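*Asks:* Provided below for reference: sequence and predicted model.
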Amino acid sequence: MLNLISDVSGLLVGNAHDENLLSGVTALIFEEPATASIAIHGGAPGVRDGALLEPDMTVEKIDALVLSGGSAFGLDAPGGVQGFMREQGRGFTVGEARIPIVPGAILFDLINGGDKNWGRKPPYWELGYAAAAAAAKGFSIGSIGAGFGATTANLRGGLGSASARTSAGFVVGALVAVNAIGSATIGDGPHFWAAPYERDGEFGGLGLPAGFTAADLALQLKGAPAPPKLENTTIAVVATDAALSKAQAKRLAVIAHDGMARALRPSHAAMDGDLIFAAATGRAAREASLPDQIEIGALAADCLARAIARAIYSADAATGAGSKPGWRQRFINQNVRHTS
């Protein structure tokens, strides 16, 4: 187990970003078409081909999923992934035509200090193609791909991932680009809201603070104390090797949103596009019973909370005039009091 979503059999992940643009793309490629659905809980989402993921829609399986920076301009990124997949002979067959099915979602990173003066053609199609071409089992997290230009209220955001195995042996994983209006850490300290779900010190092993003050629980919003910057979004994928129907994948996406709420304060706000794709590769050796599905959902939420903290913990030092400091840059030299 790599503690990555790619521990789920049948999927690969690739990343591409532009340092001057201060933005990027993450592509999740299914080695075979996979069942998927979506749950959107933020008030201002940006999605391509999201409607076809609803359980009552005709297309049953997809070829890839895309997370991208660039706000609405980033919706070009699935086109680049689609172009790569078409070259591989992948896609939904309609007569003699093959159409790769590649839904995607975007986050807002247009005012993070990067050079967005790209002229007539946004760069996200090419970044999408490059991300798909780079897809592999192993990949980096932190300041990479769709998380490269991401920020939170107090720290640099990033790309995170985590995985787990259920008691019956099903593998579950999460992949997330964290660009939240709020904070993944508690108050002014280094501790993560997701601390109860941490495994093997994967984001510092700090636990929770010894106690909570009013300042710890005060809301932190991006841009405060000036008027907050409301354009944000945390976008994620959860996946399992269990065989699920689209309706079951929809329920998995809904349950997984618990992990976002556990790791970010606040989440699902009016101008957030917070959403989760859920996918099932169906490569597990046995059928998932209803109790199995409940455990898969619970672990997907845990994995997402862990992945969010790992994204922040792994982020690099500040890049560009508008970027926030990385977690390590801000806290690595502090004496941190662990939970007793």
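*Replies:* Yes, it's here. None of the values given here were measured: they were computed from a predicted structure.
*Asks:* use CA for all of it now, contacts and neighbours both
*Replies:* Will do.
*Asks:* What are the contacting residues of the helix or strand hosting Arg86?
*Replies:* Per DSSP states H and E, Arg86 falls inside helix 77-87. Residues from elsewhere that reach helix 77-87, judged by CA atoms under 8 Å, 6 or more residues apart in numbering: 25, 27, 48, 63-66, 68, 91, 98-104, 124-133.
*Asks:* Filter the residues you listed down to the ones in helices?
*Replies:* 124-133 (DSSP state H).
*Asks:* Can you tell me which of those comes closest to Gly207?
*Replies:* Checking the ones in helices among the contacts of helix 77-87 against Gly207 by CA to CA gives Ala131 as the nearest, at 34.4 Å.
*Asks:* Got another one to weigh against that:
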Amino acid sequence: MEPGPKNLITDVEGLLVGSAKDDALKSGATVVLMDRPFVASVHVMGGAPGTRETDLLAPDKSVAGVDALVLSGGSAYGLDACSGVVDGLRAAGRGFQIGSAVIPLVPGAIIFDLLNGGDKGWSENPYRRLGREAFDSASEMFELGSTGVGTGALSAMLKGGLGSASFVLESGVTVGALVAANPVGSVTTPGDRHFWAAPFEVDGEFGGLGTDPASGLGRALDSRKARLASGEDASQRANTTIAIVATDADLDKAQCNRLAVAAHDGIARATVPAHTPGDGDLVFAMSTGARPVGDDPRALAEIGHAAALCLSRAIARAVYHAWPATGDLLPCWSDMQG
């Protein structure tokens, strides 16, 4: 496996990603879409998810394809970013047709970023606007770090962000991941220099520092001055890592569901701890259907493995590429390397 030419989820041909942010708000939204509907499913492993229209992604539901997937900040308010994307799709004449009615289908998920130092005193929910701006900006190239849904993301000790990565398999299948890294847990080992995802790094994509040479790292976490260890802060914490993994392999909804399940391993390998009661960890999985793979279960296993690796790398890249902004509550990874 080698990364695609962009090392982004848009190495899966046909995918577009758009992001919008509000620096004063310290929040934003990100959308993934194509020029046609696509197959998708979802799997949730966190204890505190926030979602819109995810029930229709279950394999037993009748919807065959959706028009876009949205990742947004703003907790429950951020679910309205999906409405902005729906507006854009409707204006483009896109959506599920029932008679003369056109209904864009846009599942989404949110992170909690309401206590990150941004100005949350709005009089009108800003997320519908951010969703529409993200839709209007969709392209094959996009920025990583403190942008889009990752604008105000935080991890246990460092700023989080928006991350992405890809792999092209020997079979020719392409797999990619897009993530909003905003976990309760830590993305770096004690000392905040090495990433938990370091064993899966390719070509120095998040610093090339290798794995942490220390031993007993899991036990060392108990004594860290992480925000999750503070009783006062812990009572107010509600975080999430939400992601989209994509492939051009021709998968049905049930197979996309299994792909989402497998991809969750990528969160657990890159974040410690992961899937906590205070996280809303969720993975969407989508297929463009461009490349037939047949019924060989080994093909789906390989695609799932690649998705998990891409997701681990994307989480580390999100934190690696984060940049400082006025009013930040936590430093960036780059600030700590002095």
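*Replies:* It's in. Here the structure is a predicted model, which is why all the values come from computation and not from measurement.
*Asks:* Aligned to Glu53 of structure 2, what sits in structure 1?
*Replies:* The alignment partner of Glu53 of structure 2 in structure 1, by TM-score structural alignment, is Asp49.
*Asks:* what about that match, distance to Gly211 of structure 1?
*Replies:* 45 Å (CA to CA, to the nearest Å).
*Asks:* And these two? Which one has more around it.
*Replies:* Remark: of Asp49 of structure 1 and Gly211, Asp49 carries more neighbours, 13 against 7, as counted by other CA atoms under 10 Å.
*Asks:* excluding its backbone neighbours, what's nearest Ile267 of structure 2?
*Replies:* Ser312 (5.9 Å; CA to CA, 6 or more residues apart in numbering).
*Asks:* For that neighbour, which residues are in contact?
*Replies:* 197, 200, 266-267, 269-270.
*Asks:* most surrounded residue in the ones in helices among the contacts of helix 77-87 of structure 1?
*Replies:* That'd be Gly128 among these, by other CA under 10 Å, with 35 neighbours.
*Asks:* quick revisit: which position in structure 1 pairs with the residue nearest to Ile267 of structure 2?
*Replies:* Ser312 of structure 2 maps onto Ala305 in structure 1, by TM-score structural alignment.
*Asks:* Name the SS class of that match, please.
*Replies:* helix (DSSP: H, G, I helix; E, B strand; the rest coil).
*Asks:* my read: Ala153 of structure 1 touches Ser183, true?
*Replies:* Yes - if you go by CA atoms under 8 Å, Ala153 of structure 1 and Ser183 touch, sitting 5.4 Å apart.
*Asks:* and for those two, which residues touch both?
*Replies:* In contact with both Ala153 of structure 1 and Ser183: 220-221, using CA under 8 Å, 6+ apart.
*Asks:* Run through the helices of structure 2 in chain order.
*Replies:* 81-91, 127-136, 217-220, 231-234, 253-270, 297-320.
*Asks:* The fifth one maps to which residues in structure 1?
*Replies:* It stands for helix 253-270 of structure 2. Under the criterion TM-score structural alignment, helix 253-270 of structure 2 matches residues 246-263.
*Asks:* try the second one
*Replies:* Per TM-score structural alignment, the counterpart of helix 127-136 of structure 2 in structure 1 is residues 124-133.
*Asks:* for the matching stretch, the distance to its chain's centre please.
*Replies:* 17 Å (CA atoms, centre = their mean, to the nearest Å).
*Asks:* before we move on, what about stretch 91-109 of structure 2?
*Replies:* 23 Å.
*Asks:* what about that stretch, start to end distance?
*Replies:* 23 Å.
*Asks:* Where in structure 1 does it fall?
*Replies:* Under TM-score structural alignment, the match for stretch 91-109 of structure 2 is residues 87-105.
*Asks:* follow-up on the earlier one: from Asn7 of structure 2, how far out is the residue nearest to Ile267 of structure 2?
*Replies:* 13 Å.
*Asks:* cool, Ser230 of structure 2 as well?
*Replies:* Counting by CA to CA - Ser230 of structure 2 and Asn7 of structure 2 are separated by 37 Å.
*Asks:* Looking at these two, which is more packed in?
*Replies:* Under the neighbour definition other CA under 10 Å, Ser230 of structure 2 and Asn7 were set side by side, and Asn7 has more, 20 against 11.
*Asks:* what lines up against that one once you look at structure 1?
*Replies:* Aligned partner of Asn7 of structure 2 by TM-score structural alignment: Asn3.
*Asks:* Its match reaches Val171, doesn't it?
*Replies:* No - between Asn3 of structure 1 and Val171 there is no contact under CA under 8 Å: 10.6 Å.
*Asks:* overlap in contacts of those two?
*Replies:* 163-164.
*Asks:* from memory Leu252 of structure 1 sits against Gly297, does it?
*Replies:* Yes - using CA under 8 Å, Leu252 of structure 1 is in contact with Gly297, at 5.3 Å.
*Asks:* Between those two, which has more neighbouring residues?
*Replies:* Set side by side, Leu252 of structure 1 and Gly297 show more neighbours around Leu252, with 31 against 26, by other CA under 10 Å.
*Asks:* Roughly how far does the more buried one sit from Pro123 of structure 1?
*Replies:* Applying CA to CA to Leu252 of structure 1 and Pro123 of structure 1 gives a distance of 33 Å.
*Asks:* same check, this time on Glu231 of structure 1
*Replies:* When distance is defined by CA to CA, Glu231 of structure 1 is 21 Å away from Pro123 of structure 1.
*Asks:* Tell me which residues touch Ala180 of structure 1, please.
*Replies:* Here Ala180 of structure 1 is in contact with 151-153, 157, 222, 232-234, 264, 267, 272 (criterion: CA under 8 Å, 6+ apart).
*Asks:* Which residue in structure 2 aligns with it?
*Replies:* Going residue by residue (TM-score structural alignment), Ala180 of structure 1 aligns to Pro183.
*Asks:* Quick one: residues contacting the spatially closest residue to Ala243 of structure 1 that is not a sequence neighbour.
*Replies:* Excluding its sequence neighbours, the residue lying closest to Ala243 of structure 1 (CA to CA, 6+ apart) is Gly282, at 3.7 Å. Gly282 of structure 1 sits next to 34, 240-244 when contact means CA under 8 Å, 6+ apart.
*Asks:* Kindly reformat those residues as TSV and extend each row with distance to Ser289 of structure 1 and neighbour count.
*Replies:* Shown next, in TSV, are the contacts of Gly282 of structure 1 (distance: CA to CA, whole Å; neighbours: other CA atoms under 10 Å):
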residue	distance to Ser289 of structure 1	neighbour count
Ala34	19	24
Thr240	14	34
Asp241	13	26
Ala242	10	26
Ala243	10	21
Leu244	10	21
